[in-house]
Structures are given as structure tokens and as C-alpha cells.
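Engineer: Kindly return the folded structure for what I paste below:
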Amino acid sequence: MNVAIYCGSSFGNNKIYEESTKILAQKLAQKNFNIVYGGSLQGLMGVISNESLKHNNTVTGVITHDLVSKEIENKSITNIHKVHTMNQRKEKMAEFADAFIAIPGGYGTLEEIFDVIASAQLGYHKKPCAFLNINGYYTHLIEFLRNSVKEGFINKLYVDMLIVSDDIDEIIERISNYNAPKDKWEK
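Structural biologist: Below you'll find the model as predicted:
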């Protein structure tokens, strides 16, 4: 199984983010879940890739030529795919992945995970989408999504389909046993 990891190119302000990312890499390697990620050596992206490699896991990166020119490419990973645009990067990562996990990050992380969540809602794929809620990082976001259900903008089914936990083992277990809901327009 290939798991796309969406995460920050920064470390965040608390060591728990880096520590939990290392544990995630270790546990995914133990389950033979390969990593697909954005190809960078910066921040948590570098942590997930380098820690995965330490545990003999396969790491596939997808990075834009522009970011390569900024010298942030992790040249140590197993496979690297270079593309022209961020949209191509997202498409390639989604193509390679069998599941998606967002760990703490900024706008890019949120944009990437919401892109695959929206695609799942529409039935373009049946792959699990998860949030590793390290240090409560995604708690307010999940509350926002539940409020969107309450206000009638998201069907509860598509918030319930999300795997949200601060427990890495639970996330891995739920990804392994995931059953996708019907798509939004399916009758």
C-alpha cells in the first residue's frame, strides 16, 4: 500500500510534531505502507521521508521543477517524479496513493487533503482520507466541518468518512479496513 502524507515544510513550534512524524514513519514501515509525499527535505516533509528511509521503507516524492531549483529536493529518497505545476504534483501523488494522511502543515497541506476529500465525496476515488490529530492540531478544523454539517453545507456522511485520531495505530487500522461511502450524486 502507498500512503500519501501531506505535511508541513516547517517543523512547527512544538517538538511533538517532529517526534510524532518519526513514529508515524516507523509504524507505516512496520506495516509495509510505502510513502508518497511532496519530495522536499524541509520540515516535517524531510522528517517523514528520512525517517521512512531509516526503516527501509520505499519513499516516492513528487516535486515541481521550480521547487527543485530552490534546492529543497530530498535527493536521498527511493523515487522522485518532477512535474511542472502544483496541480500536476497533486494529481500524481493522488494517482500513486492508496490512502491519504494529513499531519500538521499549512495552506499546502490543507489544500492537498481537501482536494482528495472533495474527490472522494464525488466518487472519483474510494481511498481513505485521514487526519493525524497531533497535539489537537486539527480539532478546530473538524469542529468547523461538523458545523458545516449543522449548517447544511456538507452531508454528515462525508465528515463521518474521515479518519481522525491522535492514535497512529488507530489510523493505520482504520485505513486498512476502510469502506468508502456512496458518492454524493449516487442514487
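
Engineer: from here on, contacts and neighbour counts on C-alpha atoms
Structural biologist: OK.

Engineer: ok, the residue lying closest to residue 185 once chain neighbours are set aside - how many residues close by?
Structural biologist: Nearest non-adjacent residue to residue 185, counting by CA to CA, 6 or more residues apart in numbering: residue 122, 7.0 Å away. For residue 122, the count of nearby residues is 16 (other CA atoms under 10 Å).

Engineer: who's in contact with the nearest residue to residue 137 once chain neighbours are set aside?
Structural biologist: Leaving aside its chain neighbours, residue 137 sits nearest to residue 104 (6.6 Å; criterion: CA to CA, 6+ apart). Neighbouring residues of residue 104 by CA atoms under 8 Å, 6 or more residues apart in numbering: 7, 8, 17, 132, 133, 134, 137, 138.

Engineer: quick one: what helix or strand has the closest residue to the last one other than its chain neighbours in it?
Structural biologist: Closest residue to residue 138 in three dimensions, ignoring its sequence neighbours and counting by CA to CA, 6+ apart: residue 131, at 7.2 Å. Using DSSP states H and E, residue 131 maps to strand 129-132.

Engineer: In the next helix or strand after that strand, which residues are buried?
Structural biologist: Moving toward the C-terminus from strand 129-132, the next helix or strand (DSSP H and E) is helix 139-150. Going by neighbour count (16 or more other CA atoms under 10 Å), the buried part of helix 139-150 is 142, 145, 146, 149.

Engineer: quick one more, to check against the first:
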Amino acid sequence: MIKRMAVFCGARKGNQEKYIKQADALGKYMADHDIELVYGGGQFGLMGALADAVLDNGGEVHGVITESLAERGVANPRVKDMRTVAGMNLRKEKMMEKADGMLALPGGVGTLEEISQCTSWMTIGENPKPVAFYNLDGFYDHLRELFVEMNKDGFLEQRFLDAICFSENFDEILSFMNNYKTPEYRKYRN
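Structural biologist: As a prediction, this is how the structure comes out:
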């Protein structure tokens, strides 16, 4: 059962109102379903909107921010449980450790890098937790197509492709996460 969800998303708002609206909607959804937010600790962009929406609706938020970002004033002052770590690799590790599942909202290269690591680690057995992409208006369609191409060309096994969720429905994402079965791993031989 998902009690804490790590959400990776843009530190910018994007250029369309729909992104902020969906961050707000997810924050309310998480609070209404008693799912605590684990996120990168920022006060700006979708990150800030999401954290504020969770807090505004009575939910709990856990921030993990790097020392350099905290020193630059990025940390959300409303988040009481804020952990400061040395660097980005440790931040991702701590977020994955704290959460029961990982979700990517729309974002930039940082968001892509973070959720890609969660996905990559799932394929090698280092992340036994579910990974999902909130695919607002097809935002992640090209990435899904790339994963399908990786599978078709023999670089991504079907069992791992099947273990990744792309959806723009919060209920569907939560159902996927709550019913997630970690892919089986087998020993490799030359």
C-alpha cells in the first residue's frame, strides 16, 4: 500500500496553466488519500505548487534538498520535515528510500534524469518499488515510444516494460502502484 510517494517534477511552472493545475490536483489527491509527499524540497515551479497543495489540504510533506540548493534559497520554508544532503545523488537515493513508489510529473532534464534512475535501478534490481509517469496530455508519449523501441530492439525486456506505468489518471496510477509486483530477476550466464 502506497503511504509515501516520491514525486519528481519541474522546478519551473512550464508555459501552460495546465501544469500548475495538475500539480495542485495531485497535491489535493495525495492529501485526500493520506499519501505523504516525498520531493526535492523546492519552493518554486511545479515542485513548490505540489508541496503547497499537499500542505494546504492537510497532508504531510517530506523534503530532501541539496546543500547547494538550500544555500541558494530554493528550500520551501513551509516544509517542516526538510532533510539537507550533500549532493544530487544522495538526494535521489534518500527520496527513493523514503518512498513506496515514484512518480514523474512533467518537468525538464532534471526530472527526466531522476525518474530515469528510478526506472534503470528497477531493471537491475536496485529499486523494487513502482515507477509511473503522469502523462498529462501525452507529455511522456515520446518516452514511452522510446521504451517500446528499446524493447523491440532487444535492450529492454518486456517484463520491465510492463512494470512501468504511463497514465494521466491518478486513480489508475495509484492502483498500479498498490498492485505492483516487482519483476523477477534471474541469474545471468555468459
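
Engineer: quick one: TM-score?
Structural biologist: Superposed pair, TM-score by TM-score structural alignment, normalised by the length of structure 1: 0.96. Supporting alignment: 187 aligned residues with a CA RMSD of 1.4 Å.

Engineer: what comes up buried for stretch 112-119 of structure 2?
Structural biologist: 112, 114, 115, 118, 119.

Engineer: corresponding residue for the third one in structure 1?
Structural biologist: Taking TM-score structural alignment as the criterion, the aligned counterpart of residue 115 of structure 2 in structure 1 is residue 113.

Engineer: That match and residue 102 touch, don't they?
Structural biologist: Yes - Residue 113 of structure 1 lies in contact with residue 102 (CA atoms under 8 Å); the separation is 6.3 Å.

Engineer: List the residues that are in contact with both of these two.
Structural biologist: Here residue 113 of structure 1 and residue 102 share the contacting residues 6, 129, scored by CA under 8 Å, 6+ apart.

Engineer: circling back to that earlier point, pull the contacting residues for whatever residue of structure 2 lines up with the residue nearest to residue 138 of structure 1.
Structural biologist: Using TM-score structural alignment, the partner of residue 131 of structure 1 in structure 2 is residue 133. Contact partners of residue 133 of structure 2, counting by CA under 8 Å, 6+ apart, are 103, 104, 105, 140, 164, 165, 166, 167.

Engineer: wait, which of the contacts of residue 104 of structure 1 is closest to residue 91 of structure 1?
Structural biologist: Nearest to residue 91 of structure 1 out of the contacts of residue 104 of structure 1 is residue 7 (CA to CA; 16.4 Å).

Engineer: any idea how far the closest one lies from residue 100 of structure 1?
Structural biologist: For residue 7 of structure 1, the distance to residue 100 of structure 1 equals 11 Å [CA to CA, to the nearest Å].

Engineer: re earlier: with distance to residue 3 of structure 1 added, can I get the buried residues of helix 139-150 of structure 1 in a markdown table?
Structural biologist: Output for the buried residues of helix 139-150 of structure 1, formatted as a markdown table (distance: CA to CA, whole Å):
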| residue | distance to residue 3 of structure 1 |
| --- | --- |
| 142 | 21 |
| 145 | 23 |
| 146 | 26 |
| 149 | 28 |
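
Engineer: Report the two of the residues you listed separated the most.
Structural biologist: Among the buried residues of helix 139-150 of structure 1, the pair separated by the greatest distance (CA to CA) is 142 and 149, at 10.7 Å.

Engineer: re the thing from before, the residue nearest to residue 137 of structure 1 matches what in structure 2?
Structural biologist: In structure 2, the residue equivalent to residue 104 of structure 1 is residue 106, according to TM-score structural alignment.

Engineer: sorry, back to before: which of the buried residues of stretch 112-119 of structure 2 fall in helices?
Structural biologist: 112, 114, 115, 118, 119 (DSSP state H).

Engineer: could I get those as TSV with distance to residue 184 of structure 2?
Structural biologist: Shown next, in TSV, are those (distance: CA to CA, whole Å):
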residue	distance to residue 184 of structure 2
112	25
114	23
115	21
118	17
119	15
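
Engineer: Nearest to residue 129 of structure 2, out of these: which one, please.
Structural biologist: Taking CA to CA as the measure, residue 129 of structure 2 lies nearest residue 118 of those, at 8.6 Å.
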